[in-house]
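J.: Dropping the sequence and predicted coords here.
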Amino acid sequence: MASTRNNANNAARTVNTRKTANKNVKKTNRKITNRKTTNRKTTNRKTTNRRAGGKTPFSPVDLKKLFPPWGSEDALNQTANKEATDIIQAVYHDINAYCNLERLAKEQAYGCQEMFSNMFVFTEGFVEREISYYMSCMESFKAEHGEFQPVTPNSRFLEFVTGLGWKMFAICSHAEAFRRGIKESSDRTWGFLLQKIQENFLSIELYAHSRALKWRNILCAYQNSPIPGLPDMKPEIETYMKWKVDHPHHTVITLDGKLKEPTYNGKLQQHINESIYEPKKWGGKKQDPTIRHKPNGSPTNVGSDCALCGSPVSCDCRLTSRAGELVELREYPDTGTGVRALTRFQRGDTLDIFMGELLPTSVEEVYPLQQNDDKLGKERYLCTICPHQFGNWTRYISHSCRPSTRFTIRTIGNRVVCTVDALRDILPFEEITVSYGGKYWRSKDYDCLCGHCDGSGTD
């Protein structure tokens, strides 16, 4: 089990760039997005009474609860809960890896077809063994006692299917972490795992659906043969999730357990893989202001040394991050749409690049992309990254006065970008947050609702 969890954590870890950007690049902790983008619920500052005493005090820490005595019931539950969390985060990772490998196999990428075929055989074989072993135990018991008894040595299979259904069993069977967990985990860990899968049922179902996981393929051989003591799988196989997914980040899980699309001014907020530069909005100017070289290849005075390789001129480096594949959009009380981590990120990890439309002028509630210019001795304005209509998952990160990430302007490859960097370790299923900065809140007539301040937006 330890190796599975370590492999999942290592595979899910994003590229960790330099902890400090070049001296010529100005760091920023401000979120470059619009209040409407995050659907933030606000309270009018003029009519709100700030909490007495200013900042919210830290809650007292119960050390006995945080560090229970060794061997106690609380300590055993704490360990089992962590093991279950490691398994379920690895389930997300394994499903994502399986679907990515299937896509590459269809594209006939070198070596991927054989690898995917092997993974499918492992998954199919696991389901076949569980069902066959269950049936053989049933037949043996009936032959010996003359009656049916739904209790078998592989009762975890029975417990899972009767409690969570065939669809969830088929989805989880694609994950090596689950296949090992059902066999190797302790009873205490297994109990916590069932609870966590139940709590994240819609999340796992949507995750598999949005990545086009073909979970029905491993059940089709059994759909016309009812299995004694287990629910009929045919209705689940014939029922399809009525939700069209163009991209995983085009869906938000609401507080009441429903699904909705993220919108701005009534239009879908579309996902993009790279910021958009439209020359028409720049008066016909053809040169992207964030690019480090001119069309003829000669260098510009944009950017500084590459944060990945240190090159003083334009290079081919790109930020290869998988963080976007291991997060989901979820609605939170008070603050609206936010981002929930589905794996563990470590302090210093660069999660992704903030993307949007590159505009020549400032946009309401959106901060500009700037850099320090040593020759001029002042900040140099490059553009404004507007994520209202087009962007990626980073635009949904909500504000907190005690954030888990920050926005940093740095040079990567052939352009200047704004990255999202982890300030501390981010736990699985934790909301990812960032500080919008004091300037943002000083210009607003509503209060910060992060719960860590007096409403001023500063801790």
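T.: That came in fine, so what should we check first?
J.: CA atoms for contacts and neighbours, from now on please.
T.: Noted.
J.: Verify the contact between Gly181 and Phe192 for me.
T.: No. With contact defined as Cα atoms under 8 Å, Gly181 does not reach Phe192; the gap is 11.5 Å.
J.: Show me the common contact partners of these two, please.
T.: Listed as contacting both Gly181 and Phe192 by Cα atoms under 8 Å, 6 or more residues apart in numbering is no residue at all.
J.: For the stretch 251-400 of the chain, which segments count as strands?
T.: Counting by DSSP state E, counting those that start in this stretch, one finds strands in the stretch 251-400 of the chain at the ranges 252-253, 259-260, 263-264, 267-268, 270-271, 276-277, 327-332, 336-341, 350-353, 357-359, 368-373, 378-386, 390-391, 398-399.
J.: before we go on, here's another structure to hold up against the first:
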Amino acid sequence: MVLTNQCNPDGIEFPPASTGRRNGEGCGCYTRCTALSCLNASCSRFCDAHNCTFGGDCGNSLKESPVLQISRNARSGIRGITAFAAIPAGEVVGEYLGHLKLVGPPNEGYMLRLKTRAKGNKYVDIDAQHGGGKLRILNHSCNPCARFHEVQTESELTVVAVTTRDIFPGEEVTVSYGDKLWFICRCGWWGCQHRDLQHLNDFRSSP
């Protein structure tokens, strides 16, 4: 199932976000917003039609980048996301979409635990196993070019992927899953945390 918004069948609610540095009057950006420069981004707020000089048509919105495509990693053979055109640093490339749940193992498989707790001080996971967006197959790298980041406007909270450096055409878009991996990393970076384990079998199945 392909999602275009977070699926919230249980009606999980989050405390409302702050109004930002301009008290809800918008970001005030003079040039196109990015996650590196926008005042909304500095407060972990995403831009939309109501709080952005550019009406949310910017690099800090929830819009998925149009230059992402699904491909196979030549080294591992598993699916991943590749940029077929350049993406500058500080650009939101899309949301990590799935089903919001109150229970589940944190950060394993397609499960991503939110740092912000729901009302009632409850932990929430985004489960993209059986339904999600394109970004659910972002692969791990020990030297990633993007990162996951929680953003919120009003009571709508989500996770986006933000580029941490310029991405070149044909480059795979990767993020870090952290240092507690449930598989052997084969990202190929010289500083890979599993560089001494490459001779071992990896029992993770290709998604």
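T.: In hand now; what should we look at? A quick note: this is a predicted structure, and the numbers were derived from the prediction, not measured.
J.: Post the TM-score for the overlay when you can.
T.: Here the TM-score for the pair of chains, by TM-score structural alignment, normalised by the length of the second structure, is 0.66; 158 aligned residues with a Cα RMSD of 3.0 Å.
J.: returning to what we had before: can you put the strands of the stretch 251-400 of the first structure in a markdown table and add mean neighbour count?
T.: Below are the strands of the stretch 251-400 of the first structure laid out as a markdown table (neighbours: other Cα atoms under 10 Å):
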| stretch | mean neighbour count |
| --- | --- |
| strand 252-253 | 20 |
| strand 259-260 | 15 |
| strand 263-264 | 18 |
| strand 267-268 | 13 |
| strand 270-271 | 20 |
| strand 276-277 | 18 |
| strand 327-332 | 22 |
| strand 336-341 | 23 |
| strand 350-353 | 24 |
| strand 357-359 | 21 |
| strand 368-373 | 20 |
| strand 378-386 | 19 |
| strand 390-391 | 23 |
| strand 398-399 | 26 |
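J.: can these go into TSV with extra columns for distance to Met135 of the first structure?
T.: TSV is the format used below for the strands of the stretch 251-400 of the first structure (distance: least, Cα to Cα, whole Å):
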stretch	distance to Met135 of the first structure
strand 252-253	38
strand 259-260	38
strand 263-264	49
strand 267-268	49
strand 270-271	47
strand 276-277	57
strand 327-332	38
strand 336-341	39
strand 350-353	47
strand 357-359	58
strand 368-373	63
strand 378-386	58
strand 390-391	51
strand 398-399	50
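J.: and Ala422 of the first structure, which of the ones you listed is closest to it?
T.: Between Ala422 of the first structure and those, the shortest separation by Cα to Cα is 6.4 Å, and it involves strand 350-353.
J.: Can you check which part of the second structure that closest one sits on?
T.: Under the alignment (TM-score structural alignment), strand 350-353 of the first structure falls on residues 92-95 in the second structure.
J.: where exactly do the helices run in the second structure?
T.: 39-42 (DSSP state H).
J.: Tell me who's in contact with the residue nearest the centre of it.
T.: Centroid check for the second structure by Cα atoms, centre = their mean gives Ala161 as the closest residue, at 2.9 Å. The contact partners of Ala161 of the second structure, by Cα under 8 Å, 6+ apart, come to 92-96, 135, 146-149.
J.: Give the aligned equivalent of it in the first structure.
T.: Structural alignment (TM-score structural alignment) places Ala161 of the second structure against Val420 in the first structure.
J.: just checking, Glu102 of the first structure touches Phe116?
T.: Yes. Under the criterion of Cα under 8 Å, Glu102 of the first structure makes contact with Phe116 at 6.0 Å.
J.: Now do the contacts for the closest residue to Val160 of the second structure other than its chain neighbours.
T.: Counting by Cα to Cα, 6 or more residues apart in numbering, the nearest residue to Val160 of the second structure once its immediate chain neighbours are dropped is Glu95, at 4.3 Å. Counting by Cα under 8 Å, 6+ apart, Glu95 of the second structure makes contact with 62-64, 133, 135, 158-161.
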